[in-house]
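Novice: Model the following, please.
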Amino acid sequence: MKKRIILYSLLLISIGTSFTACKKKERIAEKVVKVNENGLPVLNPLQEVMPTLDPNYCNDKKLRIDAFFHKVWNKEDNVSFLVAQNGQVLYENYNGFANRSKKELITADTPLHIASVTKVLTSAAVLMLVDAGKIKLEQKVTEFLPDFPYPDVTVLTLLNHRSGMKNYAYFTYDDGNWDRKKELSNQDIISVMKDKNIPLESKTDTRFGYCNTNYAMLALIIEKVTKLKYPEALKEMIFKPLGMTHTFVYETSKHKGNVSLSYKGNMDLAVEYLDGVYGDKNIYSTPRDLLKFDVARYSPSYLNPELLKKVYHGYSNEKKGKRNYGLGIRMLEFEEGEPFYYHNGWWHGNTSCYIYLKKEKVTMFVISNKYTHKTYKTKQLAPLFGDYPFKTIEGKGE
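Specialist: Predicted coordinates for the structure are as follows:
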């Protein structure tokens, strides 16, 4: 009898525990809204709290990052710089002019042009639509854009740069294919490719070829699927739900004359007819806003596990080497050491660098609006956090 009572009690405890766990899961699920009132997938802030870093650890990293910053950057440079781990800012620094003639300084709240780091956000929006069942990776681009002239190109080959297309910056410049006194749009790119019979550079899905045209087309697919212009779609799906209040897609009609300027190395201004194309570039943001985006992607509601694996899988395997490209992310895969995920950017005087140390949950954002290669030296900080065979800030290593 006593044994029966004990077994009955254990059963009640088990049922109660399971019920409590289920209710807890329900409460967590209630906090995660994957679709907004317009039926669009949205990227919500991470609900779970990441482990707090030890203060001594943080102080050590801060001192070493600060030493790197002042070794690389000087008071004449323009830069926004941030390093974080587990979503906690370890170090940030802001220097130089957003607008030199007006003496407007770069601060933590100054949006700068992030150039090709834009591709990381464009790919995120596309993948969210894939996860929501609104797009399939294997779908042909012609299913979305009927005038698109290359029948074998798929969404996947746009994301991983295996479409074989030529760069619009070159073929619109050549042979009078476009009146360079007129600003080019994303849709204009399709018109030129079709009307001027622009050939592919290589047969689709036969080799990797980094090409901005791929991401300009992805922006049009986002527009077709969401029924919103690309700037508004990214605002609804990513910027607004994450509170990225200093982030936007540049539109000439709205923003010309009201954004941070782009300077060449000699501080001359840089503008041209290609400045209206987006998806491959044209997002303005701050490191703090980009950190919100980075942390949100740790949420289990971001992408399903199988799709997420495809993001960090390399698709550029024509020849052996450490350089590779996933879906909207570059990677270096070493024989020894952790895979290094990153994306660099350059447009006019704007240079940018996003580094994502996946294993250590470390992220780095560096943006400059005055042309420099210093931005790309940031990878030297990776050995501070893990097994990455780069030359370190002390000058050791590869």
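
Novice: all contacts plus neighbour counts: C-alpha atoms, from now on.
Specialist: Fine.

Novice: And stretch 257-276, what's buried?
Specialist: Going by neighbour count (16 or more other Cα atoms under 10 Å), the buried part of stretch 257-276 is 259-263, 273-276.

Novice: Could you dump the residues you listed into CSV with distance to residue 109 added?
Specialist: Shown next, in CSV, are the buried residues of stretch 257-276 (distance: Cα to Cα, whole Å):
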residue, distance to residue 109
259, 12
260, 11
261, 15
262, 17
263, 19
273, 28
274, 26
275, 23
276, 24
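
Novice: now those in a markdown table, with distance to residue 93 and secondary structure?
Specialist: Output for those, formatted as a markdown table (distance: Cα to Cα, whole Å; DSSP: H, G, I helix; E, B strand; the rest coil):
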| residue | distance to residue 93 | secondary structure |
| --- | --- | --- |
| 259 | 20 | coil |
| 260 | 17 | coil |
| 261 | 19 | coil |
| 262 | 19 | coil |
| 263 | 20 | strand |
| 273 | 33 | helix |
| 274 | 31 | helix |
| 275 | 28 | helix |
| 276 | 30 | helix |
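
Novice: which one among these gets closest to residue 166?
Specialist: Nearest to residue 166 among the buried residues of stretch 257-276: residue 274, at 15.1 Å, using Cα to Cα.

Novice: if I read this right, the closest one contacts residue 170, doesn't it?
Specialist: No - using Cα atoms under 8 Å, residue 274 is not in contact with residue 170, being 10.6 Å away.

Novice: And this one, please, so the two structures can be compared:
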Amino acid sequence: MKKKFITLGLVIIFSGYIFSQNINILPKLDSLNIFLKENIQDTDPGAAILIKQDGKTVYENYRGMANRQKGEKLTPNTTMGIASMSKQFEGMAVLILVNQGKLRLDDYIDTYLKDLPIDDRKITIKQLLTHVSGMPEITQNENFMNSLDKPRSIDEILAIALNGPMRHEVGGKYMYCNTGYTIVVKLIEQITGQSYHDFLAENILNPLDMKNTYSCDINNNAIDIASRYRQDSTGFHDAVKVHFSNLIGGGGIISNVRDMSIWADALLSGKNLPTNYKEMWQTAILNNGEDTHYGLGMGISNI
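Specialist: Just a heads-up that it's a prediction; the model follows:
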């Protein structure tokens, strides 16, 4: 019998979740410890790793530094940007609204956002969340990428992103697109009358007791998180400074591995999630019938 394997992705360097009940991870933990000691020195940017099996934590380790300049070590309390894992929370937020009867995944986005400059092309909410919309990609805008330290509202981000041409016909290709997630955040805020930050807290994070997790926006930037670094042949250097409002939707959530393990448990059990939560795993099908293997904010494959 095939099992669904949900890839939650990267937290800083690596954090892993083992979901299959038939994998015995325990004999491999010594090798993992050796690997970490050989590859992450005490003064290197750190790695936070947590492995769960059958609902129990079987491995947890923190190596290296959260902030090299201040000499702060990575600990269980260290929070960090979770990058594109943020998309999973947006997918669930949309399913909550579907469950409440406030929208449908196959609704066209211009049904709600009538002033959005997207020509006359009909694009559904699901197509935006599954990277098949053909929308221009915000991270390909050089001016935007060179000014990530500037706080921006959703409308300011979209004014930049939607200034470019469509990349392909709607539903014609799978092309990773953060712009779609920014658009859907705007949709969520318009339908609910709440900020995305507050909607996530009220409907997902607080019910799951994820106390160290929050979404950033122009009024709520990341606070006291692990520093970001880049590496070249001369060593580690500070990465480009980022105001996390620029990453809203597609990458603007802050968390830590223990909170993310709570999220992993919720995805597997459905506890404190809407009854339709499994729709997260329904992948997009292209116009030619090809499966994209991508659901609402996460890659999906069979093992």
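
Novice: Can you calculate the TM-score here?
Specialist: Superposed pair, TM-score by TM-score structural alignment, normalised by the length of the second structure: 0.77. Supporting alignment: 273 aligned residues with a Cα RMSD of 3.2 Å.

Novice: What segments of the stretch 201-350 of the first structure are strands?
Specialist: With strands called from DSSP state E, counting those that start in this stretch, the stretch 201-350 of the first structure shows them at 248-249, 283-285, 323-325, 330-332, 340-347, 350-357.

Novice: Against the second structure, what's the mean shift for the fourth one, could you check?
Specialist: What that stands for is strand 330-332 of the first structure. Here the mean offset of strand 330-332 of the first structure against the second structure after fitting is 2.6 Å, by mean Cα distance after the TM-score superposition for the first structure.

Novice: now do the shortest one
Specialist: Strand 248-249 of the first structure differs from its equivalent in the second structure by a mean of 1.5 Å after superposition (mean Cα distance after the TM-score superposition for the first structure).

Novice: Which elements pack onto that strand?
Specialist: strand 283-285 (3 or more Cα pairs under 8 Å, 6 or more residues apart in numbering; DSSP states H and E).

Novice: In this structure residue 287 of the first structure contacts residue 366, no?
Specialist: Yes - between residue 287 of the first structure and residue 366 there is a contact under Cα under 8 Å: 7.2 Å.

Novice: Residues that sit against both of the two, list them.
Specialist: Contact criterion Cα atoms under 8 Å, 6 or more residues apart in numbering; residues shared by residue 287 of the first structure and residue 366: 80-82.

Novice: ok, now how distant is the residue most central in space within the first structure from residue 234 of the first structure?
Specialist: The centroid of the first structure falls nearest to residue 120 when counting by Cα atoms, centre = their mean (2.2 Å). With the distance defined as Cα to Cα, to the nearest Å, residue 120 of the first structure ends up 12 Å from residue 234 of the first structure.

Novice: And residue 127 of the second structure, what's its match in the first structure?
Specialist: By TM-score structural alignment, residue 127 of the second structure lines up with residue 157 in the first structure.

Novice: ok, residues contacting the helix or strand hosting its match?
Specialist: Residue 157 of the first structure is part of helix 155-159 when elements are defined by DSSP states H and E. With contacts defined as Cα under 8 Å, 6+ apart, helix 155-159 of the first structure is touched by 123, 136-141, 163, 204-205, 214-215, 217-218, 326-328.

Novice: Look up how far residue 267 of the first structure lies from residue 342 of the first structure.
Specialist: Taken as Cα to Cα, the span from residue 342 of the first structure to residue 267 of the first structure is 28 Å.

Novice: now residue 77 of the first structure
Specialist: On the measure of Cα to Cα, residue 77 of the first structure and residue 267 of the first structure end up 11 Å apart.

Novice: ditto for residue 53 of the first structure
Specialist: In this view, residue 53 of the first structure and residue 267 of the first structure are 40 Å apart by Cα to Cα.

Novice: Ok, residue 301 of the first structure next?
Specialist: Going from residue 301 of the first structure to residue 267 of the first structure by Cα to Cα gives 44 Å.

Novice: Ok, residue 327 of the first structure next?
Specialist: Distance, residue 327 of the first structure to residue 267 of the first structure, using Cα to Cα: 34 Å.

Novice: now do residue 251 of the first structure
Specialist: 23 Å.

Novice: distance between stretch 162-170 of the first structure and the chain's centre?
Specialist: In terms of Cα atoms, centre = their mean, to the nearest Å, the centre of stretch 162-170 of the first structure is set 20 Å apart from its chain centre.

Novice: what's the counterpart of residue 67 of the second structure in the first structure?
Specialist: Under the alignment by TM-score structural alignment, residue 67 of the second structure pairs with residue 99 in the first structure.
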